[in-house]
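J.: sequence? don't have it. structure:
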């Protein structure tokens, strides 16, 4: 199962998503907060893929994006917040 996380940015909003068989099965939305922060506000995974790590994969991609662009992340989404709480190596982008 190919689970590459893709990124789409439209003005001040963004979307990390995973397509499986040409259908978006997981997505995580964010908004830019000024020039140096993004706010992750929602994560959603199709029930058929619950527990397969797709949500965490998207958070990891967001962390890579933040590091690359020198951004900080505010995880308002409860799922993303839990991933950050359980993953100390992501703390540098908080």
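T.: Nice, I can see it. Model, not experiment: these values are computed from the prediction.
J.: rest of the way, CA atoms for contacts and neighbours
T.: OK.
J.: distance between stretch 3-17 and the chain's centre?
T.: 8 Å (CA atoms, centre = their mean, to the nearest Å).
J.: in it, which residues are buried?
T.: Neighbour-count burial for stretch 3-17 flags 5, 7, 14-17 (criterion: 16 or more other CA atoms under 10 Å).
J.: below is an additional structure, to be compared with the one above:
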């Protein structure tokens, strides 16, 4: 059972896949300045409460840190809370 976070740039989202099946997504919008604002996060209802949302958001933020210099924001309550609880990502919100 392998979980992977993939960036679907065409769909403006990050996808959490397990063994090739989509089990979650974190959607975003791109701002005029090129920054990214996460707007929603969803995990398969049958799999919720198992840390998968955190795995999805953490993987997305790690990929953005490694591949871009854009500023990250969130209107999604889950992503906002994740950023508050994980100060190691504070640099992404203040770029």
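T.: Received it, and whenever you're ready, just let me know what you need. For clarity, every value in this text was computed on a predicted model and none was experimentally measured.
J.: TM-score of the superposed pair?
T.: Counting by TM-score structural alignment, normalised by the length of structure 1, the TM-score of this superposition works out to 0.86. Behind it: 92 aligned residues with a CA RMSD of 1.5 Å.
J.: which element is the nearest residue to residue 80 of structure 1 once chain neighbours are set aside on?
T.: Spatial nearest neighbour of residue 80 of structure 1, chain neighbours left out: residue 59 (6.5 Å); criterion: CA to CA, 6 or more residues apart in numbering. Using DSSP states H and E, residue 59 of structure 1 maps to helix 54-69.
J.: run through who's touching that helix.
T.: 3, 5, 16-18, 26-28, 43-45, 72-73, 80, 83, 90, 93 (CA atoms under 8 Å, 6 or more residues apart in numbering).
J.: do you know how far the residue of structure 1 most remote from its centre is from residue 1 of structure 1?
T.: Distance from the C-alpha centroid of structure 1, by CA atoms, centre = their mean, peaks at residue 21 (20.3 Å). The gap separating residue 21 of structure 1 from residue 1 of structure 1 is 9 Å, by CA to CA, to the nearest Å.
J.: the longest strand belonging to structure 2 maps to which residues in structure 1?
T.: The strand that spans the most residues within structure 2, counting by DSSP state E, is strand 21-30. With TM-score structural alignment applied, strand 21-30 of structure 2 matches the range 23-32 in structure 1.
J.: which other residues reach the matching stretch?
T.: With CA under 8 Å, 6+ apart, stretch 23-32 of structure 1 has contacts from 12-19, 38-46, 49, 54-55, 58.
J.: rerun at 6 Å
T.: Stretch 23-32 of structure 1 is contacted by residues 12-19, 38-46 when judged by CA atoms under 6 Å, 6 or more residues apart in numbering.
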